[in-house]
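Asks: Sharing a model prediction with you, sequence too.
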Amino acid sequence: MLILFVCLALGILCRRYANLPDGIVPGINWWVLNIALPALVLGLVPHVTVDPHLWFPVAAMWITFFGSWALFATLGRLFHWSAQRIGCLTLVCGLGNTSFMGYPMMEALHGKAGLSVAVIADQLGCFPLLAAGGIIVASMYSGKGASGAMIAKRVLTFPPFLCLVVGVIVGVLGGWPAAVDKLLMQIGQTLTPLALFSVGLQFKLHLQKDQIGALVAGLGWKLVLAPLIALGLGLAAGVGGVILTVGVLQAAMAPMISAAILADQHGLEPRLANTVLGAGILLSLVTIPLGNLLLPA
């Protein structure tokens, strides 16, 4: 867990005190999304043991997203929130930081077995929801349109998703040669320090008085209520062990950075999005390890 805190703190300190080159954040994120994450997916997926309960971490992501949409649409009507606020909370509290923070945290807590389940939750659960559902929500609540062709193109051309498909095929065929497997994992290991450093560089916390209610509602759903619902579903379905624990913890992960960026791009209360993101990251560094202690694995 130490690397999580150190890299996050380094990012925050460098953002405040260092003379950083222009474009450093997009550059780091490009490497993480297009090189490190695909390599990690290619390295891990062939080793995933097929388990009939692997549907659960994916379902937990879908429950988190669609439950968020239903909850904040309802609260919006009750409290007369703007469409922008409803869309903002749906995005940032319905989509978790299941890769940049989820991968290193699950590896720290549950080793490569936990990391493999985290990849399934992220690539089959959270990413398709971002690429399709996130675009739809952002377009609806900002008044813009989103075509089916654009959504399909975004999903099918995303490098980690393509690598997930390749990884499944390679796993069925028997896996990579040892040298290739080692190379992929070494490249993939750059994800954790760079991703957390990038999170630190982008960290913001701007709290305004009129945002307190929305902030509490948003993080109450993302960090507490959504994972509890996912836990209830898993226990009712007989899911257990690392699959149950990682699925619940991924549902409880801090808000997704990309979701906050999407909210910003569509004018969905960017200041609130960054507030929820920053507070969620800080709180999740406490709530995730605490939740892990209370879960079965």
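Replies: Yep, it's here. Numbering: from 1, shown residues only.
Asks: CA only for contacts and neighbour counts going forward, please
Replies: Noted.
Asks: Same question for F100, what's its three-state structure.
Replies: The three-state assignment at F100 reads coil, by DSSP: H, G, I helix; E, B strand; the rest coil.
Asks: Quick one: neighbours of it, just the number.
Replies: 24 (other CA atoms under 10 Å).
Asks: which ones are touching the residue lying closest to it once chain neighbours are set aside?
Replies: Leaving out its chain neighbours, the residue that sits closest to F100 by CA to CA, 6 or more residues apart in numbering is A195, at 5.3 Å. With contact taken as CA atoms under 8 Å, 6 or more residues apart in numbering, A195 is in contact with I28, N29, V32, F100, M101.
Asks: Dump the residues you listed to JSON lines, plus distance to A113.
Replies: Below are these laid out as JSON lines (distance: CA to CA, whole Å):
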{"residue": "I28", "distance to A113": "27"}
{"residue": "N29", "distance to A113": "25"}
{"residue": "V32", "distance to A113": "21"}
{"residue": "F100", "distance to A113": "17"}
{"residue": "M101", "distance to A113": "16"}
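Asks: dropping in the other structure now:
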Amino acid sequence: MTGAIIAIACLFLGLTLQKVELFPAKKAAAWVQSYLIHIVLPALALLYIPAIQPSWGLLLPVSVAWFTFLLSWAVFGYLGKKNNWGKNITGCLIIVAGLANTSFLGFPVIEGLYGKEGLPIALLIDQGGSFLLVSSLSILVGSIYGDHSESLKKVPIKILKFPPFGFLVGTLLMSVFQISTPEVLISMLQLIGKTMPSMALLVIGLRFSVDLQSITSRFFWYGLGYRLLLAPAIVWLVYSQVMDKDSLEFKVTVLESGMAPMITGSIIAMQFGLQPRLATLLSGLGMPISAITLAIWYFLLG
């Protein structure tokens, strides 16, 4: 609870600093972004990924994050090309709408609605799904859509140079070969990892700006519509064929797929120059709006 209060305080700090005339808000946001990308994400990868024990039983809950991200890529990739939205808008929607806030928002919501029994399932979806995606496929999308001047031949090099991806590969190998993170590093990694929500919301605050044009933008509502309504509806339809609809696993899986857009996904989109204002609006306003849709999904799930 204390962490959530600090994180929300950082959001308001960013909003306040943005209004201070002499404060370099854009430069500060870029510095914090760099810290998140180059230090926090690799630290979290080293902290959590080696602890995942690969097994077939994990596939169904974990696969929901991958399924909804790939579906986002298919939907917005098609619509963007058909309607000539431009690569920046298309890439932003794929990444930000494709990734759900399965931890910062998801963990307390799942625990509040289903108790501590739901947390292990939420943790699997987050660490095996959302976190791996933000360190892999989101970087691929950002590399493809973020720089119009680059050829696709340069995309693999750009991905390999992106720090979280290298740590992801290394920690996945550690998980496969059951190599644990050295105990001496755990405390430091946990300390760094705890700064993620606060620093991410600070960036959102420093960049956040709301105006009528932004809120009424069709792209904003396309992104939220996909993330909060379409994605969980399709997950319900598809996963009910292979999971027990009355099980806790199914309910948590559907509800996690309907969380607001992931804050870290917005950070990745900003890092690649993919419509920063749209990215911040989707993750910033998405959280309070998702309170309504999550209540509806919870009621429908029973």
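Replies: Sure, I can see it. Because the structure is a prediction, the values reported are computed rather than measured.
Asks: are any of the contacts of A195 of the first structure buried, and which?
Replies: Using 16 or more other CA atoms under 10 Å as the burial test, those include N29, V32, F100, M101 as buried.
Asks: With distance to G213 of the first structure added, can I get those residues in a markdown table?
Replies: A markdown table is the format used below for these (distance: CA to CA, whole Å):
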| residue | distance to G213 of the first structure |
| --- | --- |
| N29 | 32 |
| V32 | 34 |
| F100 | 27 |
| M101 | 26 |
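Asks: that older thread, which residues in the second structure does the one helix or strand the residue nearest to F100 of the first structure maps to align to?
Replies: Using DSSP states H and E, A195 of the first structure maps to helix 191-201. The aligned range for helix 191-201 of the first structure in the second structure is 196-206, by TM-score structural alignment.
Asks: Check how far the matching stretch sits from its aligned residues in the first structure, on average.
Replies: Mean deviation of stretch 196-206 of the second structure relative to the first structure after superposition (mean CA distance after the TM-score superposition for the first structure): 1.9 Å.
Asks: Report the distance from that stretch to the chain centre.
Replies: Relative to the centre of its chain, stretch 196-206 of the second structure is centred 13 Å away, using CA atoms, centre = their mean, to the nearest Å.
Asks: again, but for stretch 287-300 of the second structure
Replies: Centroid separation for stretch 287-300 of the second structure versus its chain: 18 Å, with CA atoms, centre = their mean.
Asks: Name the residues of it that are buried.
Replies: Judged by neighbour count (16+ other CA under 10 Å), stretch 287-300 of the second structure contains these buried residues: M287, S290, T293, L294, W297.
Asks: do the same with stretch 72-84 of the first structure
Replies: F72, A73, G76, A83, Q84.
Asks: Columns secondary structure and distance to L109 of the first structure on top of these, output as TSV?
Replies: Listed next are the buried residues of stretch 72-84 of the first structure as TSV, based on DSSP: H, G, I helix; E, B strand; the rest coil; distance: CA to CA, whole Å:
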residue	secondary structure	distance to L109 of the first structure
F72	helix	32
A73	helix	35
G76	helix	37
A83	helix	38
Q84	helix	37
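Asks: so which of the residues you listed comes closest to G96 of the first structure?
Replies: Distance to G96 of the first structure across the buried residues of stretch 72-84 of the first structure (CA to CA) is lowest for F72, with 16.1 Å.
Asks: my guess is that closest one meets V92, correct?
Replies: No: using CA atoms under 8 Å, F72 of the first structure is not in contact with V92, being 11.4 Å away.
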